[in-house]
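Colleague: Sharing a sequence plus its predicted fold:
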Amino acid sequence: MAGHSKWKNIQRRKNAQDAKRGKIFMKHAREIYVAAKNGGGDPELNSALRLAIDKAKTNNMPSDNIERAIQKAVGEQGGTNYEEITYEGYGPGGIAVMVQLLTDNKNRSAAEVRHAFTKNGGNLGENGCVAFMFKRKGLLIIADEQLDEDEVMLHAIDAGAEEVETEEGEFIIYTEPEDFEQVKQVLEEYNYMFTTSEITMIPETTTAPGDEDKENMLKLIDMLEDYDDVQEVFHNMEFEE
């Protein structure tokens, strides 16, 4: 995997989300709602709900909002039925893009995603056309410049982490998806606090576009992330240091 660039991709996405916090809370609420509706409202018995709550908390979503989403899910007999969909395609300059959605209207979502790609010089592809370029990984980030680097790395590796990087005062810890909760729990016992806690998609290789393609790609990402149904946008564009 491309070390520095893969974190830059994630970092850029996090920064963009911070600028749209209200919309991000709504997306988290939808993810929590779906997890609770499908697996029950107890996070101790529902790993998908537990992961969705942890992810929301790292974006500082208020506990009241989280609880409302859970209660709405477990209290509704019918309720809204959301479908999980992933679209794949290529952005400008051949950049691989995956778009994950939770939607109650597949036709609307398909039209919106296709419009965003077309408007910004990209095109949708068939399922599987870019998925092989990404790996599903657990991601934990600790931001604390005062921590001892060797100690954090030792704790993470002993807990079962696959890889640990350091970047500008942050420790970026990668795990296999099945080891994610164990690694997180062990590190919490050492009182580490996470600024990111999620299972995500990491590009195995990155593409460095020209200036025009990069500008159009950023517009594509922003346009996709602005759609209510879109939960995540993953890509393999390389960002300069």
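Modeller: That came in fine, so what should we check first?
Colleague: C-alpha from now on. contacts and neighbour counts both.
Modeller: OK.
Colleague: Ends of stretch 69-82, what's the gap?
Modeller: Length of stretch 69-82, first residue to last, Cα to Cα, to the nearest Å: 14 Å.
Colleague: ok now do Gly89, which residues does it touch?
Modeller: If a contact means Cα atoms under 8 Å, 6 or more residues apart in numbering, then Gly89 has Ala96, Val97, Met98, Gly122, Asn123, Leu124, Gly125, Glu126, Cys129, Val130 as its contacts.
Colleague: Make CSV out of those residues and add secondary structure and distance to Lys214.
Modeller: Below are the contacts of Gly89 laid out as CSV (DSSP: H, G, I helix; E, B strand; the rest coil; distance: Cα to Cα, whole Å):
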residue, secondary structure, distance to Lys214
Ala96, strand, 13
Val97, strand, 13
Met98, strand, 17
Gly122, coil, 12
Asn123, strand, 15
Leu124, strand, 18
Gly125, coil, 20
Glu126, coil, 23
Cys129, coil, 21
Val130, coil, 19
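Colleague: Which member of these is positioned nearest Val233?
Modeller: Of all those, Met98 has the smallest distance to Val233: 5.9 Å, by Cα to Cα.
Colleague: what's around that closest one, how many residues?
Modeller: Met98 has 23 neighbours, counted by other Cα atoms under 10 Å.
Colleague: this is the other structure I want to compare:
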Amino acid sequence: MAGHSKWKNIQHRKGRQDAKRAVAFSKLSRAITVAAKMGGPDPDANATLVQAIQAAKDVSMPKDNIDRAIAKGAGANDSENYENVLYEGYGNDGVAVMVECLTDNRNRTAAEVRHAFSRSGGSLGTDGSVAYMFTRIGEIQLAEGADEDEALMAAAEAGADDVSSDDGVVIITCEPGQLIPVRAALEQGGFTVERSESVLRPGNEIELDVDGLTKIAKLVDFLEELDDVQKVSANFTADEAVLEQVYGG
């Protein structure tokens, strides 16, 4: 499993995500609203909306919030124009960073993302400067204790490509367009899915020490605090001892 994923798992175990739940709800609501506006409010006819709703459910977002976001998208006027924008840059130690945004104002978002990089000692790059280092895949994380082989058997016919496990956490990968059927196959097979999403996976990773991980974690935090930022990916890794030292035992 990628070090970045392992780092996120440790954050999750320590409850760091709870402190960011309100921010997550706001971003997920925006994603649902935009999906409903662009593809219609009927999930049966809008795969993007299905994935946005599922992401909200995975973090226990209340159904009322989800319904309001869908209704807002269905009734949105043409002046509310959001678009997906991808920013690329470098953090400390040459770590490549990809920032996925959903914005109604490119100039505002670019300025905020650039500031987050600069305050962390990094730099915002040009289009294509680091994108070639990443591949977009579908990633499904199962609840701890799931069996790798059984999970792959349950999901293979639905389009799963591979399975990996680290510290009891099983990750199934697939093409992004197969996320919905693969997740459905796993759930029908009795597995509990904790999250399913399209992610940018790095081809090669830079191993960081305590100082390097502390610095890149601050950059990721600065970026994730921005309202327009939906997701941050980076090509770093760190061993368990370093991760535990940075985040405590």
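Modeller: Nice, thanks for sending it over. Model, not experiment: these values are computed from the prediction.
Colleague: Need the TM-score between these chains.
Modeller: Here the TM-score for the pair of chains, by TM-score structural alignment, normalised by the length of structure 1, is 0.91; 238 aligned residues with a Cα RMSD of 1.9 Å.
Colleague: If you rank the contacts of Gly89 of structure 1 by neighbours, which is first?
Modeller: Counting neighbours by other Cα under 10 Å, Val97 leads the contacts of Gly89 of structure 1 with 29 neighbours.
Colleague: my guess is that residue meets Gly91, correct?
Modeller: Yes - taking contacts as Cα atoms under 8 Å, Val97 of structure 1 lies within contact range of Gly91: 6.5 Å.
Colleague: Gln11 is in contact with Gln17 of structure 2, correct?
Modeller: Yes - the criterion here is Cα under 8 Å, and Gln17 of structure 2 meets it with Gln11 at 6.7 Å.
Colleague: before we move on, back to that, and of the contacts of Gly89 of structure 1, the nearest to Ile85 of structure 1?
Modeller: Nearest to Ile85 of structure 1 among the contacts of Gly89 of structure 1, with distances taken as Cα to Cα, is Met98, at 10.4 Å.
Colleague: What residues does that closest one make contact with?
Modeller: Contact analysis of Met98 of structure 1 by Cα under 8 Å, 6+ apart lists Thr86, Tyr87, Glu88, Gly89, Val130, Ala131, Val233, Phe234, His235.
Colleague: Name the helix or strand for the closest residue to it other than its chain neighbours, please.
Modeller: Take Met98 of structure 1 and drop its neighbours on the chain: the residue closest to it by Cα to Cα, 6 or more residues apart in numbering is Glu88, 4.6 Å away. Assigned by DSSP states H and E, Glu88 of structure 1 belongs to strand 83-90.
Colleague: any idea how far Asp104 of structure 2 is from Glu83 of structure 2?
Modeller: For Glu83 of structure 2, the distance to Asp104 of structure 2 equals 6 Å [Cα to Cα].
Colleague: out of these two, which sits in the more crowded spot?
Modeller: Shown here are Glu83 of structure 2 and Asp104; by other Cα under 10 Å, Asp104 has more neighbours (16 against 11).
Colleague: The residue nearest to that one when sequence neighbours are not counted: neighbouring residues, count only.
Modeller: Of all residues not flanking Asp104 of structure 2 in the chain, Tyr82 sits nearest, at 4.4 Å (Cα to Cα, 6+ apart). Counted with other Cα under 10 Å, the neighbours of Tyr82 of structure 2 add up to 19.
Colleague: Contact partners for Tyr82 of structure 2?
Modeller: Tyr82 of structure 2 sits next to Val34, Leu102, Thr103, Asp104, Asn105 when contact means Cα under 8 Å, 6+ apart.
Colleague: hmm, 7 Å instead?
Modeller: Residues in contact with Tyr82 of structure 2 (Cα atoms under 7 Å, 6 or more residues apart in numbering) are Val34, Leu102, Thr103, Asp104.
Colleague: Quick check: of these, which has the highest neighbour count?
Modeller: Val34 leads the contacts of Tyr82 of structure 2 on contacts (other Cα under 10 Å) with 28 neighbours.
Colleague: what kind of secondary structure is it in?
Modeller: On the three-state scheme (DSSP: H, G, I helix; E, B strand; the rest coil), Val34 of structure 2 is labelled helix.
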